[in-house]
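Chemist: sequence and predicted structure, then a few things I'm wondering about:
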Amino acid sequence: MDKQNMRRRLNAARSRLSPEQLRHNAVKVRETLLEQPWVQMAGLVACYWSTGSEPDTHGLVFALWKHGATVILPVLRDDDDLDWAVYDGPDTLAPGRRGIMEPVDTRRGVEAIRTAALVIVPALAVDRDTGVRLGRGGGSYDRALARVGPNVPTVALLHDGELVEDVPHEPHDRPVRYAMTPSGLTSLM
């Protein structure tokens, strides 16, 4: 299956998830992730503000921030690369270029992700053998992941059934080290 067809199929499956299922998934993902010692110890966390039927990160971002982590969220640039800004509570967000909430704080630059101790990214699917993630197709997170050090935990948040065999990939696609689903955390590398 090619990337475009796989995206269509996965987005259709996500659209069938009920609000109750989405809430349940968000709680399970957040609780399991926050139990990990390497998450608890991360001083600077790069995350994202979820939208639509993505695994919800709003509670996760808030919990990380309340527990003392500095959380940086992406700001989509005109060239579709990701700049980063600090999240300082729910009142510090405003709609960005595509309507996704972004921090209003000073932009830290595309290189800011290099200093993160933990990187949490969106994905439609992750290949269980290679760790390659299937994103929305803009390449923004592949560019960002290329800047992350080799020992930094990178985690893709998924719904159950999205950790799959054979995600189509190209040379520029970057793998993640972990896949987090409501059923648990899977180490990929």
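Modeler: Done, it's in.

Chemist: all contacts plus neighbour counts: C-alpha atoms, from now on.
Modeler: Fine.

Chemist: all strands for the chain, in order.
Modeler: Remark: strands assigned in the chain by DSSP state E are 44-46, 70-76, 82-87, 93-95, 101-103, 118-122, 125-127, 133-134, 154-157, 163-164, 178-181, 184-187.

Chemist: next up, a second structure to put side by side with the first:
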Amino acid sequence: MSAAKTALRDRVLTARRRRPLLERQEVARAVAEHLLASPEVRRAATVAAYVSVGGEPGTALLLEALRASGRRVLLPVLLPDGDLDWSRHEGDGHLRPATRGLLEPDGERLGPDAVAGADVLLVPGLAVAADGMRLGRGGGSYDRALARVPVDTFTCVLLHDDEVGLDVPREPHDRPVTAVVSPAGLRRLRPTGRPCPGG
């Protein structure tokens, strides 16, 4: 199982490194537009998100638009044990370099359970299966966050089009998401054993 996940991660990360800058900018814009138009995000008072790094679909436009619209935006802070604490996003001037090449907010820590109060949880990933099983980078940080949110929370992974609908190896600790957004649009998924928000 671990070898299968590693092979898929390597394949996706290699493809991401080859994406030209212009394509990356177009992906970031399209993903932001789709999410901002979704009823789940339009209704949300609090959105838990993240600052993209490397070849991930960019989140800078999305984060700025969420803040400009008056929503409370929470960003993760990686803890030494791999779990995630959360802090309110107060703008790019309040982001600081952290471990693993991440950028993290410098504000008050709200605790790992703060994510449970979010109306929307946006997560990074490398691939997603049709049933919502998501492939992350292997640390389990977002599986823990996904386990903390109520079952009916809108949980969405941000991906490129060719990372959607792949056969994702799964282990008992893996947590599914309820949706995926890519340049092609927002697609609601039906995780095994969970209702599908929004139909």
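Modeler: Now that the structure is in, tell me what you want to look at. Note that the structure is a prediction, hence the values are computed from the model and not measured.

Chemist: work out the TM-score between the chains.
Modeler: Here the TM-score for the pair of chains, by TM-score structural alignment, normalised by the length of the first structure, is 0.97; 188 aligned residues with a CA RMSD of 0.9 Å.

Chemist: hang on, the earlier thing: possible to save the strands of the first structure as CSV with distance to G59 of the first structure and mean neighbour count?
Modeler: Formatted as CSV, the strands of the first structure follow (distance: least, CA to CA, whole Å; neighbours: other CA atoms under 10 Å):
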stretch, distance to G59 of the first structure, mean neighbour count
strand 44-46, 14, 23
strand 70-76, 13, 24
strand 82-87, 13, 23
strand 93-95, 14, 14
strand 101-103, 14, 22
strand 118-122, 14, 24
strand 125-127, 22, 26
strand 133-134, 23, 27
strand 154-157, 13, 26
strand 163-164, 22, 19
strand 178-181, 15, 24
strand 184-187, 17, 14
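
Chemist: nearest to S18 of the first structure, of these?
Modeler: strand 178-181 (16.4 Å; CA to CA).

Chemist: what's the closest one in contact with?
Modeler: When contacts are defined by CA atoms under 8 Å, 6 or more residues apart in numbering, strand 178-181 of the first structure is touched by residues 25, 28-29, 33, 126, 131, 153-160, 163, 185-189.

Chemist: rerun at 6 Å
Modeler: 155-160, 185-188 (CA atoms under 6 Å, 6 or more residues apart in numbering).

Chemist: take the residues you listed and lay them out in CSV including distance to D56 of the first structure.
Modeler: As requested, these are exported to CSV (distance: CA to CA, whole Å):
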residue, distance to D56 of the first structure
V155, 14
A156, 12
L157, 9
L158, 10
H159, 10
D160, 13
L185, 16
T186, 18
S187, 21
L188, 22
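
Chemist: just the helices in the first structure please.
Modeler: Here the first structure has its helices, by DSSP state H, at 3-15, 19-34, 37-40, 58-66, 140-145.

Chemist: who wins for proximity to G96 of the first structure among the ones you listed?
Modeler: helix 140-145 (14.8 Å).

Chemist: and the closest one, which residues are buried?
Modeler: Buried residues in helix 140-145 of the first structure, counting neighbours by 16 or more other CA atoms under 10 Å, are found at 140-145.

Chemist: which of these lies closest to P168 of the first structure?
Modeler: When those are compared against P168 of the first structure (criterion: CA to CA), the nearest one is D142, at 14.1 Å.

Chemist: go ahead and flag the most central residue of the first structure.
Modeler: V121 (1.8 Å; CA atoms, centre = their mean).

Chemist: which ones are touching P182 of the first structure?
Modeler: 25, 28-29.

Chemist: again, only using 10 Å
Modeler: Counting by CA atoms under 10 Å, 6 or more residues apart in numbering, P182 of the first structure makes contact with 22, 24-33, 55, 157-161.

Chemist: likewise for V115 of the second structure?
Modeler: Contacts of V115 of the second structure by CA under 10 Å, 6+ apart are 46-49, 74-76, 84-87, 121, 145-150.

Chemist: near R14 of the first structure, how many other residues are there?
Modeler: Residues lying near R14 of the first structure (other CA atoms under 10 Å) number 18.

Chemist: how about it, what's its match in the second structure?
Modeler: Matched to the second structure by TM-score structural alignment, R14 of the first structure sits across from R16.
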